[in-house]
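Model the following, please.
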Amino acid sequence: MLGNDNGVSRRNILKLAGASVATAAGSGLAAAKPGDTVEVNIGFSSERGRSLALDAADHVVRDFDSLNIVTLRAAKQAVTALDKNPNIRYVEENGQMHALAQTLDWGQDRIDSEVAHANGETGAGADIAIIDTGIDDDHPDLSANIGSGKSFVACSTKGGCRYGAKPANNTCNYSWTDDNDHGTHCAGIADAVDNSQGVVGASTDATLHAVKVLDKCGSGSFSDITAGVEYVADQGWDVGSMSLGASSGSSALRDACQYAVNNGVFLVGAAGNSGPCTDCVGYPAAYPEVMAVSSTNSSDGLSSFSSQGPEVDIAAPGTDIYSSVANGTYDTFSGTSMATPHVAGVAGLLMANGYTNTEARNQLASTAEDIGLGSNESGAGLLDAAAALGLDSSDST
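Predicted coordinates:
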């Protein structure tokens, strides 16, 4: 729920949780016997050096004309001798680097998203609208899934914001480009591509739509948001994810929510970050048309900031969630804002299988896991993607 997320956990960009680029170590070359064939990169400083390197080669793998480098295979004793020649800048083993690992965030693991993916459930064919600050249109984890966008507020990264909010370091390629980070973070949780880098979403192959109703400072009027919800309904999209809210409601926005649900949209909203509190669910999540989501931590407890109340329908992970942010990077945020797109992504999986919005909502509630929290805290329980799809949570192969 934007507006109350300030001050909660926000970790360093590109925090990779141990994933790193492997160094091209020289242990293979060092361990080789003199007559063994090794593959090396040789940097030379003159044509004489280049000739010496090529003369030593059993096989030339690649010749970098512009860089004064050749990659070749040769006997170890031949390349070792080259390393002492003044025309040779260096001889190094042609080691390997590895792609940065893709992270399965604890939240996705907790709701068994990976079980759904392993069983071919990717959300292909579903349309998920992120009603938020926009989406980073060229983020490597999102761009393949982005369908279209619409903006009801201006995209701008110039100037500051009141209350300490900071615009994202991004370029407004489109009017709906994310200039804040928040919408991109939510989009990654809902539907980041399974591409061996960055993060993976609850859904991985649904079509994402950026409906920008919040500006660079994370603010939007009731009218802006109402227009966004109406627009989603008029497009015939399946899911509208709203990680936004206020302590008071709006009749106009309530009308739009009713209109959207009547037109087949599954609406999900953040319960709010006013906790610890009771009976404090914000709007639009408090409307009966919207599935209200509270937040849990990695210990299955209610997040300290999560709002509670009888309007809460379901809980999902929301503390320290690692996902995409603007400018093609990643960060860790906390909030019911982060819990909400978990539900949106799983709803996308269901609606890709032909569920209506009402059926998807009922299925999510009826298959939620009891984690011992009260209904005022977690509604029907914790979101369970595998159970919602009728899958065995142990079947992830």
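
C-alpha from now on. contacts and neighbour counts both.
Will do.

Spit out the contact partners of the residue nearest to Gly220 when sequence neighbours are not counted.
Leaving aside its sequence neighbours, Gly220 sits nearest to Leu214 (Cα to Cα, 6 or more residues apart in numbering; 4.4 Å). Leu214 makes contact with Asp132, Thr133, Gly134, Val153, Gly220, Ser221, Asp224, Ile225, according to Cα atoms under 8 Å, 6 or more residues apart in numbering.

Next, the second sequence, to be compared with the first:
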Amino acid sequence: MTENNNHSNPGRRDVLRSLGAIGGVAALSGVTVAEPGREPGPKPDELLVGTAPTVQTVSVQQNVERELPADASVVHRNDVLGYFAVELPDEASAQADSAVAQRIERADGVAFVEENGTYYALEQSIEPAQYVPDDPGFDQQYAPQVVNAPEAWETTLGSSDVTIAIADTGTDYDHPDLQAQFGSNPGTDPAGGTNDPDARGSAHGTHVSGIASATTDNGEGIAGISNSHLYAVRVLGGGGGGSWSDIADGIQWSADNGADIVNLSLGAQQPSGVVQSAIDYAYDNGTLPIAAAGNDGPCSNCVSYPAAFSNCVAVSAIDSSESLANFSSTGPEIDVAAPGVQVLSTMPNGGYDNMSGTSMASPTAAGVAALGLAANPEWGPSELRQALEETAVDIGLPGNQQGSGRVDAANIVGENGDPPNDVSAVADASPSVVDPGETVTFYGGNSSGPIDSYAWELGDGTEESGETVEHAYDDEGQYTATLSVSGDGDTDSDSVTVTVDEDPDPPGDCDDYPTYDNATVYSPGDRVAYDGAIWEAEMEVMTVPPSHDSMWWSHVQDC
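The predicted structure is shown next:
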């Protein structure tokens, strides 16, 4: 169960915010201090080592250190998320298929080894083209109007009891239109090992912060979507890139310091086990991650990570006419859409300007979610996510472009304190075409609502329970697997079809498939030859070579 955010009493999240103001949470974070010089930005000479959940991270670190060459060292460790970073003398050694990585992977207690990859700020370069706040720039804005914020503002402008963490390039927290939203603890700079998340001249994080929560009705500048308390969490360097370890630590810090929402206007096509652990940790500890879908459009099935992770709200971008932005990534992971083209917001040194990208759509959605939470403070992450989706407006785009629709501030505030109680089942199967005896993984994690139970009928008389189950069919044929979810007196079901067909044509020799390439992005279903076997990608993957214990690859056959 996730933790509800009840602001009527000084609960855990309020205490955490108070501790954070005096630096108390640092002692609780479980994050070791980074070595001097670890500035935010790409770290191509590092490997990330994930540890098994049953062992202490420090013990695994000691095992791994015995396998390292003399010029390699552990430079960072996060005990809460269960990983540490190894710095190597050159980038070639820091590849996931390097000899060093393979030695590390064989050490006791190691769950996985991955490169310390990079996610980037998702800004797109495009040239410009009820309740009325007194902000002089409001008539130059369109995003608040499109999401019906002025109507919501008749009920609430937001609440300082609701906190949005902006994990980005840092923020000009002294900006006249932002400073009222920051308390005595403006945030943190995880990689730099400081408590100063200043933007240092980088515009992206300041712009994102203003979209979500520039102070509304203060006679200054523009109107943010919500008047919420802000944290600036500097996880990206001035060039817009940030290592997976910095981003994971920033997400964890946000949850540990009481953030209700963490906005992630960053991403890339590669998944990271370390970042996924941080997303899940945040969701399980009362923080809803909301992320930009990516700027790879026009394309399909191309949602970036971390937005594509199941415990993250993925936001696509639309323009002022509610048409899909031509740069917006799309795919089945899209949850909602929000304005992201030529959005006016704050800039460093007291300025204002337009920027475009799903980076701008994500904080718009985060601001709408914050208004909903201000009106309904008892909601936890699952209730807030469900309300954001259920109150979204269908604007006529396909589901893989708009998800549930365009976010709507008036609708979510109009929930009037009643948490959504509908459950919705979504059944997935991977792979969906198999040979007899081959294992199929059934997944119900994309279901929504206050779910208490998952029940599966797998089409051959087998019944299982749980969010994720595995099953193998003995005989050829088509099988319909049905998932039923229930919670708060409500039930829903969804079905998925699995085809069991023994392929008369064997996959073939390794020579029939391209050799795995570390620089290639593979899509689900792509097959490669590697290490004397044929492997099939289970999800978008890059820089992670196939192995039997990899979540990204499945073994097809030996050559």
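
about what we covered before: translate the residue nearest to Gly220 of the first structure into the numbering of the second structure.
Counting by TM-score structural alignment, Leu214 of the first structure lines up with Leu236 in the second structure.

Then Gly188 of the first structure?
Here Gly188 of the first structure is matched to Gly210 in the second structure, going by TM-score structural alignment.

So what's the residue count around its match?
Gly210 of the second structure has 29 neighbouring residues, counting by other Cα atoms under 10 Å.

Could you report the distance from it to Phe182 of the second structure?
From Gly210 of the second structure across to Phe182 of the second structure, the span is 12 Å (Cα to Cα, to the nearest Å).

quick one: the closest residue to Thr332 of the first structure other than its chain neighbours and Asp138 of the first structure, what's the gap?
Of all residues not flanking Thr332 of the first structure in the chain, Tyr322 sits nearest, at 4.2 Å (Cα to Cα, 6+ apart). Counting by Cα to Cα, the gap from Tyr322 of the first structure to Asp138 of the first structure is 19 Å.

between these two, who's got more neighbours?
Tyr322 (31 against 16).

Which part of the second structure matches the helix or strand harbouring that one?
Secondary structure assignment for Tyr322 of the first structure, by DSSP states H and E: strand 321-325. Using TM-score structural alignment, strand 321-325 of the first structure lines up with residues 343-347 of the second structure.

what residues does that stretch touch?
Here stretch 343-347 of the second structure makes contact (Cα under 8 Å, 6+ apart) with 140-143, 172, 175, 177, 203-204, 206-211, 214, 222, 352-356, 360.

Does anything pack onto the longest helix along the second structure? Which helices or strands?
Identified as the longest helix of the second structure according to DSSP state H is helix 358-375. Packing contacts for helix 358-375 of the second structure, counted by 3 or more Cα pairs under 8 Å, 6 or more residues apart in numbering; DSSP states H and E, involve strand 163-168, helix 204-213, strand 261-264, strand 288-292, strand 313-318, strand 334-339, helix 381-390, helix 409-413.

one more time with 6 Å
Applying 3 or more Cα pairs under 6 Å, 6 or more residues apart in numbering; DSSP states H and E, one finds that helix 358-375 of the second structure makes contact with helix 204-213, strand 288-292, strand 313-318, helix 409-413.

What is the subsequent helix or strand relative to the longest one?
In other words, helix 204-213 of the second structure. strand 229-234.

Where does the helix or strand hosting Arg73 of the first structure end up in the second structure?
Assigned by DSSP H and E, Arg73 of the first structure belongs to strand 69-75. Under the alignment (TM-score structural alignment), strand 69-75 of the first structure falls on nothing in the second structure.

any idea how far that strand is from the chain center?
Taking Cα atoms, centre = their mean, to the nearest Å, one finds the center of strand 69-75 of the first structure at 41 Å from the center of the full chain.

follow-up on the earlier one: give me the buried entries from the contacts of stretch 343-347 of the second structure.
Among these, those classed as buried by neighbour count (16 or more other Cα atoms under 10 Å) are 141-143, 172, 175, 177, 203-204, 206-211, 214, 222, 352, 354-356, 360.

circling back: now, of the helices and strands packed on helix 358-375 of the second structure, which is deepest in the fold?
strand 313-318 (a mean of 33; mean count of other Cα atoms under 10 Å).

Now do that strand and strand 288-292, the angle between them.
Angle of strand 313-318 of the second structure versus strand 288-292, following axes from the mean of the first three to the mean of the last three Cα atoms, to 10 degrees, is 30 degrees.

what range in the first structure matches strand 313-318 of the second structure?
The aligned range for strand 313-318 of the second structure in the first structure is 291-296, by TM-score structural alignment.

For that stretch, give me the average deviation versus the second structure.
Stretch 291-296 of the first structure: mean distance to aligned residues in the second structure after superposition is 0.1 Å, counting by mean Cα distance after the TM-score superposition for the first structure.

Identify all contacting residues around that stretch.
Residues from elsewhere that reach stretch 291-296 of the first structure (Cα atoms under 6 Å, 6 or more residues apart in numbering): 268-271, 285, 302-303, 306, 312-318, 336, 339-340.

Check the offset of it from the chain's centre.
18 Å.

mind checking which of the helices and strands packed on helix 358-375 of the second structure is nearest Ser59 of the second structure?
strand 288-292 (30.5 Å; Cα to Cα).

Return the list of helices and strands in contact with that closest one.
Partner elements for strand 288-292 of the second structure (3+ Cα pairs under 6 Å, 6+ apart): strand 261-264, strand 313-318, helix 358-375.

Mind doing that once more with 7 Å?
Here strand 288-292 of the second structure touches strand 261-264, helix 273-284, strand 313-318, helix 358-375, going by 3 or more Cα pairs under 7 Å, 6 or more residues apart in numbering; DSSP states H and E.

Which among the ones you listed is found nearest to Pro298 of the second structure?
With Cα to Cα, the closest approach to Pro298 of the second structure among these belongs to strand 313-318: 11.7 Å.
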